[in-house]
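J.: Pasting the sequence and the predicted coordinates here, then a few questions.
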Amino acid sequence: MRDISITIPAVALRGMTILPGMVAHFDVSRERSIKAVEEAMMGEQNIFLVTQRDVEDDDPQIDDLYHIGILAKIKQVIKMQHGIVRILVEGEKRAELLGFVESKPFLLAEVSLLEAEDEEYSTEVKEGMLRAVQETYRRYAALNPKAGKEFLHQVSETKDADKLMDLIVNNLPVYYEEKQKYLEAVTIEERYEVLMELLLSEINIISIKKDFQEKVKQRVDKNQKEYLLREQMKVIREELGEDNTESDADQFLQALKKIKAKKDVKEKIKKEIDRFKNIGTNSSESAVARGYIETLLELPWDKASKDNKDLKNAAKVLDDDHYGLEKVKERMLEFLAVRNLTSKGESPIICLVGPPGTGKTSIARSVARALDKEYVRICLGGVRDEAEIRGHRRTYVGAMPGRIATGLRTAGVKNPLMLLDEIDKVSSDYKGDTSSALLEVLDAEQNSRFRDHYVEIPIDLSEVLFIATANSAQDIPRPLLDRMELIEVSSYTENEKMHIAKEHLVRKQIKKNGLKKDQLSISEEALSMVIRGYTREAGVRSLERKLGEICRKAAREIYEGNKKKVTVTKKNLEQFLGKEKYTFDMAGKTDEIGIVRGLAWTSVGGDTLEIEVNVMPGKGEFKLTGQLGDVMKESAQAGISYIRSVSEKFDIPKEFFKENDIHIHIPEGAVPKDGPSAGITMATAMLSAITKKKVRADVAMTGEITLRGRVLPIGGLKEKTLAAKNAGIKTICVPKKNEKDMDEIPGEIKNGLKIVYVETMEDVLDTAFV
């Protein structure tokens, strides 16, 4: 060997080794490498390529590189996107890296060319090497089909052992570390040994891989064979009538004998079972048919439970579970009496309408318990798809029966009590009108033959006791409302809430929070304070939550060992619930001009609101503020028209309405207000402001006004009267036509209130003006 030392630009390669005679391209992105290529192109286009040991190293030093590299000729340079340069090179000679002359702006390496001297090997030795390599490569090519016939022919035709070895290594699919070993072998003998080791290693690897593949193939073939044999066995069993589906069908037939149903229903189910027998087990239709038959068999066609006919027991259960709600209890007992007399009787469809938390859902549960009926609750809030009621047609994937049929299936009898909760909140969309689908369910003339799209056989719903609940009757579609008997569940009075809390809620929350009866006591004064100062609602839901909060705090004190018993009184209530949240807007103490107290109904009970009117010099403008709805605006317009029509009677100058502005305001401007019951209140306030007459502070009123001053009836009288009492009002003006409604309001609400029944505005003004 003779060493020739030269200085040349160098590039460190990552993850590749280039061999003599090898033409390859690679991308360079490091700035030093790009500058080294540019420097080489300015000269004789020679460059030294050396492989770095760690692929991830971005700034390799001399110790991080292999010491043997390749002197290559740059054939082509292409500039790519994002500052990347692609280079085509041809490897020429091995060279040893002696060191770096410069490292910036590019690597300038001092290398020694390694040229093998004329090696003294006989022709026989070289020929032996050549034939050994060719034969070994043929073995490799025989195992590896990717080697290619053309390249195998090229290997067979090459007669120079040196060139042959370089040619084979360049085409072997091995890692760059293996190629680096070959590059570092300088003599022909060393290269021969490295190449033969590589070829024999590759032959072993491919043989092992083929053995694994053969084993996997045998296993797959075995599984495939077993699958085919099983399928053949199934066919044979079907031919012999011994198929597994027969046993399923037999079970269905046995179940069919046990169910109580009419003859036509049984015939239909029998037909479906016969059809199921003829369907192949692998067919997707088999699972659909099985599900359908199971549904039909589980429906309670003629299976009914026996009702408890004891009226006294029913009355006791209803009284135990609920305080008040006399009309609802009375209606249920009437139904039971009719049922006992007629032995069947038509099941009524009852709709309980009232604010949230007033016990509508729980009373339905109590009725079921009183009558010993199965109880099924169906929540209709937000249901938009008609198929939820009528079921999906069986042609659809994932079809299932509707909620009514599923409810009967769950109950297991055809005469359960079915609660349709939140019936006012069903909605409609492109999938159908849900409320219209309910018409057939709730119509006594039609529901004896209710047809569910999935079940297809008519279902008798005539014996189901339907009870619906709603917060507002106005939101129930008119045709649906027409099929139900409305029972109003009105707001609870403070006294009723007190009874409910003492008899039900406190006991329930003590048990729910893991306490014993003797570990917590709440005084009546504290309960009254919770009802008045910490809740504002028509029902008792918030009250129950507040009692639960007291119980949780008491449970913590007892568990931590501080106390054995907790007593809640008016004095220490604030420690459990914090500051009072609500205060009643009490009646004013002084009579004022242009301020009148009105009575309003809200979804959480009654309330009082002051209406204020100011009269100012202006251009005859009429202004309304306080976020009023259209109905209240129209009531105000009707009121001012009435006042103008009777202006002479009250000595109001003719020019008054042209020269003055009238401003009506209802406080709490952020709260929307609307409803047909504030007409007389606004008219009284306006007339007071115009005539400068004072209005009594202890008077409140409700009623709508006409242009001629007549007073029209209103709704929500119990809630309004209760609100007036809580606000300390002494006298209330109520439309004469509502006198019959006042008879139904408990005496505890009316006690202490003077009720004036008014027919015209004159009656209102006689009571209201000082």
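T.: Looks like it came in fine.
J.: okay, CA-based contacts and neighbour counts for the rest of this
T.: Will do.
J.: the helices in the stretch 301-450 of the chain, which residues?
T.: 311-321, 326-342, 360-371, 387-390, 403-411, 434-442 (DSSP state H, counting those that start in this stretch).
J.: CSV for those helices, including mean neighbour count and distance to Glu31?
T.: Formatted as CSV, the helices of the stretch 301-450 of the chain follow (neighbours: other C-alpha atoms under 10 Å; distance: least, C-alpha to C-alpha, whole Å):
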stretch, mean neighbour count, distance to Glu31
helix 311-321, 16, 86
helix 326-342, 15, 90
helix 360-371, 21, 78
helix 387-390, 22, 69
helix 403-411, 21, 72
helix 434-442, 20, 71
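J.: Of all those, which one is nearest Glu503?
T.: Nearest to Glu503, of all the helices of the stretch 301-450 of the chain, is helix 311-321, at 8.9 Å by C-alpha to C-alpha.
J.: Between helix 360-371 and that closest one, find me the angle.
T.: Helix 311-321 and helix 360-371 are oriented at 150 degrees to each other (axes from the mean of the first three to the mean of the last three C-alpha atoms, to 10 degrees).
J.: Now for Lys277: which residues touch it?
T.: When contacts are counted by C-alpha atoms under 8 Å, 6 or more residues apart in numbering, Lys277 touches Thr245, Glu246, Ala249.
J.: again, but for Glu463
T.: Residues near Glu463 by C-alpha under 8 Å, 6+ apart: Glu346, Ser347, Lys414, Asn415, Pro416.
J.: would you list the helices of the stretch 301-450 of the chain in TSV and tack on distance to Glu177?
T.: Output for the helices of the stretch 301-450 of the chain, formatted as TSV (distance: least, C-alpha to C-alpha, whole Å):
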stretch	distance to Glu177
helix 311-321	86
helix 326-342	91
helix 360-371	79
helix 387-390	68
helix 403-411	70
helix 434-442	73
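J.: this is the comparison structure:
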Amino acid sequence: TDTIAANLQLSIEEKQELLEIFDPTERLSRIGDVLDIEIEKLNMDRTIQSRVKRQMERAQKEYYLNEKIKAIQKELGRGEKSEFDELKKKIEAAGMPKEVKDKAVQELKKLEAMPPMSAESTVSRNYLDWLLAVPWKKRSKEIRNISRAEKVLNEDHYGLEKIKERILEFLAVRQLVKNPKGSILCFVGPPGVGKTSLGMSIAKATGRKFVRMSLGGVRDEAEVRGHRRTYIGALPGQIIQMMKKAGTKNPVFMLDEVDKMSMDFRGDPSAALLEVLDPEQNFMFVDHYLDVEYDLSQVFFIATANVMHTIPPALQDRMEVLRLHGYTEQEKVEIAKQFLVKKQLAAAGLSDKNLKFTDDAITAIIRAYTREAGVRNLEREIGNVCRKVARKVVKEGESYNITLTEANVSEFLGVIKFRDTLAHEKSEVGLVTGLAWTEVGGSILSTEVTVVDGKGKLTLTGKLGDVMQESAQAAMSYVRSRAVRLGLPRDFYRNMDIHVHVPEGAIPKDGPSAGITIATAIASALSKIPVRRDIAMTGEITLRGKVLPIGGLKEKLLAAHRAGLFEVILPKDNEKDLAEVPENLRSAMKLHFAETMDQVLAVALESPLPEPLAPVAEPAQNIGALTPPPEAPATHQ
């Protein structure tokens, strides 16, 4: 054992440990363990050496074969030189501007001087490939026939007259101007109204290619402008990548969900878009990867958004905003008949012989199973019906057929999800129906007020935002200033507390348009006069009782109509906005236009106040003064 231990490559400490073991058997066992480790090391070295040898042999073999191939190609006159000649021809034929062409030729010369297997050679070759892949002169041949374009737009979309008119104006300008600049439109509207599909229809109507870039959640500037070539794996930004995909320099380019971009330490993508969407700059857009000017001036940019307030003002300023409002019930029925039913029947493998939808059935689905500004859920429910019928066709044979009516809709879609009834069952003191607008459309918003003994405290609940809280305080100040007219002593607030609550307390609410609603509820609670249950209202209030205009008029009127409220009080200054409200909706409602809070109370309260109020001014356009039925239609139940 001593002889073996003396020949092992051990450290002094390990040798000392072996010397200190007096039992020969134990020392031999310990030496055996050391030998096992040494043998394992030797085996591992042998394996690695063998693997490295094989790899070297393979690399040498490949090198030898590559050199042999190059020599043969050189003899045949088809060597690397011909590959570079091919690249040079492509550069000549690409139609690049002079500065870009010079840069491409310079890059090609660098590539020729580099060793073929080097990393720099790969980077340089990729760069040249991108320069050649981007369209520099190829253009789509535009359809400038306005009649044909109008036909295409009408075939694909129902309504949306203002949008279609703007597209046809664009085409008319293209006919008259030789080199017009590209347009930059922004479609703003709730989900499901057809913003994205409208972009595809515009491309179809104009004969251009269509590309789409989704900006939802994008927070890196490099997504727009790309990375510089010094980074490993660098690529151009999405703008250049989509232009390559389009293959032409004048596509319809959709920037989807432009309101959902964000920013972080990597930069602000909305700032990078400023250069893309500015007609004065986008003819010389510079991507960080290409590092040359690229002309985007002939691109037809279309942005889409649900709301405007999250888009930076500088970006808004560069776009022409076109608003797409929610659809009326009648418009939804027509859209379902012309588009959605055919699409879902085809998706389910059915024909109109198997399943037919009556107008009443579609109306029942809209009223009882959807609550939306667009038609996405309506399409989903029609699809549910089609799939259930498809199952029966498979089970009972292709001869099975059914007509969907209002009576049998629930057999396919189950329990009714929504009931279109009046906001309140009866007229009550301190309970008023207001109208609200959100990014998904309009809705009704009840306001409750209760008066209790106290010390003049105003309590506001319902997760109200700062603006809405200030509106409530302004409404309270107005009511205090009109105490005599309400039949109250001037110091009535000293011995009572007023609690204002807006139900659905988990949902945040904000905005000034609930001012007259809160003021009416407070006035009703203090005067003990009930507010009419069949009327809704919206408007901002001032301390002097003036009623100021609001936004989202069409969406709010649609919400009132859906809820069975056919009489609405609106600010006088919103009378001009009725032009945007469809005729069938206007004719179904009685609208009161008020300039002061006194006029609002005269219409909203069931009985006059103790002191006579100024007479309400007759609306300039008293439309369809039909009294709404006391109960909602049977289909709403």
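T.: Cool, the structure landed. Worth saying up front: this structure is predicted, and the values here are computed from it rather than measured.
J.: re earlier: minimum distance to Ala287 of structure 1: which of the helices of the stretch 301-450 of structure 1 has it?
T.: Nearest to Ala287 of structure 1, of the helices of the stretch 301-450 of structure 1 and by C-alpha to C-alpha, is helix 403-411 at 18.9 Å.
J.: residue range for that closest one in structure 2?
T.: Residues 238-246 of structure 2 are where helix 403-411 of structure 1 lands when matched by TM-score structural alignment.
J.: What lies in contact with the matching stretch?
T.: Here stretch 238-246 of structure 2 has contacts from 133-135, 209-213, 223-226, 249, 251, 287, using C-alpha under 8 Å, 6+ apart.
J.: How about stretch 302-314 of structure 1?
T.: So stretch 302-314 of structure 1 is contacted by 260-262, 333, 336-337, 340, 367, 370-373, 412-416 (C-alpha under 8 Å, 6+ apart).
J.: Could you do stretch 452-469 of structure 2 as well?
T.: 472, 493-512, 514-515.
J.: which ones among those residues are found in strands?
T.: Among those, the residues falling in strands (DSSP state E) are Met496, Asp497, Ile498, His499, Val500, His501.
J.: just so I have it, where are all the strands in the stretch 451-600 of structure 1?
T.: 465-470, 485-488, 520-522, 566-568, 592-593, 595-602 (DSSP state E, counting those that start in this stretch).
J.: Need those strands in JSON lines (columns: mean neighbour count and distance to Thr691 of structure 1).
T.: Output for the strands of the stretch 451-600 of structure 1, formatted as JSON lines (neighbours: other C-alpha under 10 Å; distance: least, C-alpha to C-alpha, whole Å):
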{"stretch": "strand 465-470", "mean neighbour count": "25", "distance to Thr691 of structure 1": "45"}
{"stretch": "strand 485-488", "mean neighbour count": "16", "distance to Thr691 of structure 1": "42"}
{"stretch": "strand 520-522", "mean neighbour count": "18", "distance to Thr691 of structure 1": "53"}
{"stretch": "strand 566-568", "mean neighbour count": "18", "distance to Thr691 of structure 1": "53"}
{"stretch": "strand 592-593", "mean neighbour count": "21", "distance to Thr691 of structure 1": "9"}
{"stretch": "strand 595-602", "mean neighbour count": "25", "distance to Thr691 of structure 1": "13"}
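J.: Columns distance to Tyr396 of structure 1 on top of those, output as TSV?
T.: Below are those laid out as TSV (distance: least, C-alpha to C-alpha, whole Å):
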stretch	distance to Tyr396 of structure 1
strand 465-470	30
strand 485-488	37
strand 520-522	58
strand 566-568	60
strand 592-593	70
strand 595-602	45
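J.: Out of those, flag the one nearest Ile47 of structure 1.
T.: Nearest to Ile47 of structure 1, of all these, is strand 465-470, at 88.7 Å by C-alpha to C-alpha.
J.: Average offset of the closest one relative to structure 2?
T.: Strand 465-470 of structure 1 differs from its equivalent in structure 2 by a mean of 0.4 Å after superposition (mean C-alpha distance after the TM-score superposition for structure 1).
J.: If you count contacts, what does that strand end up packed against?
T.: Helices and strands touching strand 465-470 of structure 1, by 3 or more C-alpha pairs under 8 Å, 6 or more residues apart in numbering; DSSP states H and E, are strand 349-353, helix 360-371, strand 417-421.
J.: Kindly present those as JSON lines, with separate columns for distance to Glu38 of structure 1.
T.: Below are these laid out as JSON lines (distance: least, C-alpha to C-alpha, whole Å):
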{"stretch": "strand 349-353", "distance to Glu38 of structure 1": "89"}
{"stretch": "helix 360-371", "distance to Glu38 of structure 1": "87"}
{"stretch": "strand 417-421", "distance to Glu38 of structure 1": "82"}
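J.: Show where stretch 356-365 of structure 2 falls in structure 1, residue numbers please.
T.: Aligning stretch 356-365 of structure 2 against structure 1 (TM-score structural alignment) gives residues 521-530.
J.: Pull the residues that contact the matching stretch.
T.: Glu494, Met498, Ala501, Leu543, Lys546, Val566, Thr567, Val568, Thr569, Lys570, Leu573.
J.: So which of the residues you listed is surrounded by the most neighbours?
T.: Leu543 (25 neighbours; other C-alpha atoms under 10 Å).
J.: my guess is Gly391 of structure 1 contacts Met400, does it?
T.: Yes. Proximity of Gly391 of structure 1 to Met400 meets the contact threshold set by C-alpha atoms under 8 Å, at 6.1 Å.
J.: okay, and the common contacts of these two?
T.: Counting by C-alpha under 8 Å, 6+ apart, the contacts common to Gly391 of structure 1 and Met400 are Tyr454.
J.: quick one on the thing from earlier: relative to Val101 of structure 1, which of the helices of the stretch 301-450 of structure 1 is closest?
T.: With C-alpha to C-alpha as the criterion, Val101 of structure 1 lies closest to helix 387-390 of the helices of the stretch 301-450 of structure 1, at 84.2 Å.
J.: which residue lines up with Arg390 of structure 1 in structure 2?
T.: Using TM-score structural alignment, Arg390 of structure 1 sits opposite Arg225 in structure 2.
J.: Contacts only, for that match.
T.: Here Arg225 of structure 2 is in contact with Pro236, Gly237, Gln238, Ile239, Ala272, Val286, Asp287, His288, Tyr289 (criterion: C-alpha under 8 Å, 6+ apart).
J.: How many residues are close by the spatially closest residue to the first one that is not a sequence neighbour?
T.: In other words, Pro236 of structure 2. Among residues not flanking Pro236 of structure 2 along the chain, Gly226 sits closest, at 4.3 Å (C-alpha to C-alpha, 6 or more residues apart in numbering). When neighbours are counted by other C-alpha under 10 Å, Gly226 of structure 2 registers 23.
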